[in-house]
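Colleague: predicted structure and sequence below. I'll ask about it afterward.
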Amino acid sequence: MPFIAPRFKAACSLSPEWAKACNEVVMGIGDIPSGANLGFIYISDILVDDLSSILAYLRKKIGIENWSGTVGIGVAATAADQLGRISAQEIYDAPGLTILVGAFPVGSFQVFESGQVETEEGIKLVVTGEGVERWLETNTPYLSVVHGDPRNYDLPLQLSSLAAGLETYLVGGLSSSRSDLPQIANHLTESTVSGVFFNETAPAITGLTQGCSPIGPKRRVTSVDERKIFSIDGRPALEVMKEDIGELLARDLSKIGGYIFIGFPVEGTDQDDYLVRNLMSIDTSDGSLNITEEVEVGQELFFCRRDNEGARKDLNRLLDAMRARLPSPPKAGLYYSCLGRGQALFGPNSEELNVIRQEFGDMPLVGFFANGEISHDRLYGYTGVLTLFY
């Protein structure tokens, strides 16, 4: 069979010195794919102060002008090191630099960032950047890879507005860091959202995997004050929760922290999609539950649990479904996973990423552990969002 040169390559370095880390990923990439015109950079927050230098170095050394990316408390990659050895790595609390470079069809993408303008309806998100307006005049961004600022309270509404306004499908994650929260949109920015628009000539598929599994039936809120739920199905909310989580946990509610959550079904989806929100506190005096989402009377919800078995099962479901949808083997991937997943849910030794590697082999893949995950037009939690280019 004839040799087909790869269109994508990924590399990873764990060096604490930014210049050495850059040199190692350049060596890991090796021969740049012919026609390479777009790169993604994800760094752990230990290297955040060096991101400007990293971007300038890689742009000059690799010769690609267009770059997108951000910072994460953890980063992930199935990639080569400076010796060309490929492995799947989830890097936490350590220096980490991961890059993916690819040759996309000319004109198929546009790097962008966002600004905000005041309108009669309130604050509106607008996309900006060199060439963006001209590109959007002749292209429909069927897919948008995005990075968001978790400090923006209105971000969920603005993501929904952006997706609807451009008729695009969003995938991505919110930056995570113990210090600064920069994004890359050909330069460093702290936009509400930045990323890359793709038109239909850059074929890709995407999917979402949940980290929490529903327990008990769907129920309906019957009394609430913003984030404080007093009654569900006409009964005290705490009483209903105890019934659904089971007698063992109900006897010792101190054990449910980080294990029991609230799920909200997403209306209008063609699958059993749901948003997971945290249970913040319990008031035993009035039987109410405080959560991290404003709720309305009549809204449906259910209780769910976060565990390794359920998360692995759903990740394998996603991978099977994506393989069935692919018309040809994937060439590269981007993966955005929640900070509450990874080692915290799947265990050590990069087990979450290795599940993907077992399905798709040594496909170049990079990503980071996010403060929230973006899929379609919504902000999720405890999920993983996988995008595959083919």
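Modeller: Perfect, thanks for sending it.

Colleague: going forward, measure contacts and count neighbours with C-alpha atoms only.
Modeller: Fine.

Colleague: so how far is the longest helix seen in the chain from its chain's centroid?
Modeller: Longest among the helix segments of the chain by residue count, using DSSP state H, is helix 308-325. Centroid separation between helix 308-325 and its chain, computed with C-alpha atoms, centre = their mean, to the nearest Å, is 16 Å.

Colleague: put this beside the first:
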Amino acid sequence: MSDEYGPGAGSGIDEPVAPSAGRRFGDGLAVGPDLQGAAEVAVAQALAPLGGATPDLMCVFVAGRPGPGGEDAVAAAGLRAMELGGARHTIGASAGGVIGDGRGVEGTPAVAAWAATLPGVDIRPFRLATERSGDGIDVTGFPQRREDDRVAVVLVDPQTFPIGGFLQRCNAVLPGFPLVGGLASAPTGNSLFLDGEVLPGGGVGVMLGGEVAARVVVSQGCRPIGPTMIVTKAERNLLVELAGAPAYAKLGEIITALPPPEQQLAARGLHLGVAMNEYAEDHGRGDFLIRGVLGVDVESGAIAVGDVVEVGQSVRFQVRDADAAGEDLAELLAGAVADAPASGALLFSCNGRGRHMFPSADHDVDAVRSGLGTDGVAGFFAAGEIGPVGGRNHLHGFTASVLTFR
């Protein structure tokens, strides 16, 4: 699923902003146990394409080594990167793996940096925190949306920040406004970076407005099996009946009709796609919100899925493998540049992708660079990805969420 956000996008009018001659993007990556030294190399690489201009926005992602002193080393590397970058605004996070310079690095100390000059773009950094209010928890720090704000980049620590509730609240009060980003994924405690500070939790981000034309691509990496069906009975996250028949019986019919290799694939990783537009005549790739199948109750015929399902929704079973994930990402990227080229991008790839799904950790960044026809791509392997599907923001898994600048 991809959505474009530029002037007029809120009203459905597509009016991309013409690229500015001063809009440049750079990325860098350095590997090694000396994280401050790696930060120096990665930042230098990211700044080089800017031709000496001060970056308006920089993003820094640091993968450290677990164990004593690991968090301190990550924090020091983040501080060093922000100092050397000298950007007007910087955000970043710790991670289990980082992406930059056309490579993905997992499980090894490394630093990735991304820098951009964005003339005409209004950049407002923010820090998200939580505070108790009565019997609940309120999130503070998210800026009031202005008329020309187009998209927000959000990085959070999943251990200290209620990302699910935050996304629900944003969908309610800012309908249609896109958020993109990821959950910090360091193997021990996380660090977040914001304008020269290192934060031990919460969330950070930037609101982007003004003369920015951006497109969000959310590749969920699945392909459908069987027909689209209507939910005729459900109890919260239990799928009880599909098209008037027990859900498990319907699933059995679909699996039996598949060739043996597809049956094995479904047995290893079955998912459910929930259609986000009930009024569409056809539901194809990108029209479903993908959620995992958690288990089945053979006796009752119910199927447990990783989200609440409701009677009347259209659903379709899905399978995920490397081929399906690669095809999905390539197709969505091609659509993202069909009418205008991209000049840079931020990539938030699930830490269940990389070498866990593909032959190489480089797969997603290779696909983004070749699909968009540009360098200037960096990001990290996240513990959950944030991005819009069907006009609503969701927390995803096994997804690649991409913010492209046009």
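Modeller: Yep, it's here. If you're wondering where the values come from, they're calculated on a predicted model, not measured in any experiment.

Colleague: quick one: whichever residue in structure 2 pairs up with residue 279 of structure 1 from residue 91 of structure 2, how far?
Modeller: In structure 2, residue 279 of structure 1 lines up with residue 293, judged by TM-score structural alignment. For residue 293 of structure 2, the distance to residue 91 of structure 2 equals 35 Å [C-alpha to C-alpha, to the nearest Å].

Colleague: ok so, going back, in structure 2, what range does the longest helix of structure 1 match?
Modeller: So helix 308-325 of structure 1 sits over residues 322-339 in structure 2, by TM-score structural alignment.

Colleague: hmm, back to that, who are the contact partners of the match of residue 279 of structure 1?
Modeller: Neighbouring residues of residue 293 of structure 2 by C-alpha atoms under 8 Å, 6 or more residues apart in numbering: 270, 271, 272, 303, 304, 305, 306.

Colleague: out of the residues you listed, which are shared with structure 1?
Modeller: Checked against structure 1 using both residues aligned by TM-score structural alignment, their matches' C-alpha atoms under 8 Å, those keep these contacts: 270, 271, 272, 303, 304, 305, 306.

Colleague: which element is the residue nearest to residue 116 of structure 1 when sequence neighbours are not counted on?
Modeller: Closest residue in space to residue 116 of structure 1, ignoring its immediate chain neighbours: residue 125 at 4.7 Å, by C-alpha to C-alpha, 6 or more residues apart in numbering. Using DSSP states H and E, residue 125 of structure 1 falls within strand 122-128.

Colleague: burial count for residue 332 of structure 2?
Modeller: Residues lying near residue 332 of structure 2 (other C-alpha atoms under 10 Å) number 20.

Colleague: counterpart of residue 275 of structure 2 over in structure 1?
Modeller: Aligned by TM-score structural alignment, residue 275 of structure 2 pairs with residue 265 of structure 1.

Colleague: where along the stretch 201-350 of structure 1 do the helices fall?
Modeller: Taking DSSP state H, counting those that start in this stretch, the helices of the stretch 201-350 of structure 1 run over residues 237-245, 247-251, 308-325, 342-346.

Colleague: wait, which of the ones you listed is closest to residue 200 of structure 1?
Modeller: Proximity to residue 200 of structure 1 (C-alpha to C-alpha) singles out helix 308-325 among these, at 16.1 Å.

Colleague: buried sites along the closest one?
Modeller: Neighbour-count burial for helix 308-325 of structure 1 flags 310, 311, 312, 314, 315, 318, 319, 322, 323 (criterion: 16 or more other C-alpha atoms under 10 Å).

Colleague: out of these, the closest to residue 6 of structure 1 would be?
Modeller: Closest approach to residue 6 of structure 1 among these (C-alpha to C-alpha): residue 323, at 19.9 Å.

Colleague: thinking again about what came up before, these two touch, right, the residue nearest to residue 116 of structure 1 and residue 158?
Modeller: Yes. Using C-alpha atoms under 8 Å, residue 125 of structure 1 is in contact with residue 158, at 6.2 Å.

Colleague: could you report the neighbour count for residue 106 of structure 1?
Modeller: Neighbours of residue 106 of structure 1 (other C-alpha under 10 Å): 11.

Colleague: gap between it and residue 369 of structure 1?
Modeller: 30 Å.

Colleague: equivalent analysis for residue 354 of structure 1, please.
Modeller: For residue 354 of structure 1, the distance to residue 369 of structure 1 (C-alpha to C-alpha) stands at 15 Å.

Colleague: who's more crowded, these two?
Modeller: Between residue 354 of structure 1 and residue 369, residue 369 has the larger neighbour count (other C-alpha under 10 Å), namely 31 against 19.

Colleague: residue in structure 2 paired with the more buried one?
Modeller: Match for residue 369 of structure 1 (TM-score structural alignment): residue 381.

Colleague: hmm, residue 276 and the match of residue 275 of structure 2 touching each other?
Modeller: No. Judged on C-alpha under 8 Å, residue 265 of structure 1 makes no contact with residue 276 at a distance of 9.0 Å.

Colleague: those two: which is more packed in?
Modeller: For residue 265 of structure 1 versus residue 276, the count of surrounding residues by other C-alpha under 10 Å is larger for residue 276: 28 against 16.

Colleague: contacting residues around the nearest residue in space to that one that is not next to it in sequence?
Modeller: Excluding the flanking residues, the one nearest residue 276 of structure 1 by C-alpha to C-alpha, 6+ apart is residue 263, at 4.6 Å. Residue 263 of structure 1 is in contact with 214, 274, 275, 276, 277, 301, 302, 303, 304, counting by C-alpha under 8 Å, 6+ apart.

Colleague: farthest pair in the residues you listed?
Modeller: Farthest apart among the contacts of residue 263 of structure 1 by C-alpha to C-alpha are 214 and 277. That separation is 12.4 Å.

Colleague: wait, residue 352 of structure 2 sits on residue 398?
Modeller: Yes. Residue 352 of structure 2 lies in contact with residue 398 (C-alpha under 8 Å); the separation is 5.6 Å.

Colleague: ok, the match of residue 369 of structure 1 to residue 126 of structure 2 distance?
Modeller: 22 Å.
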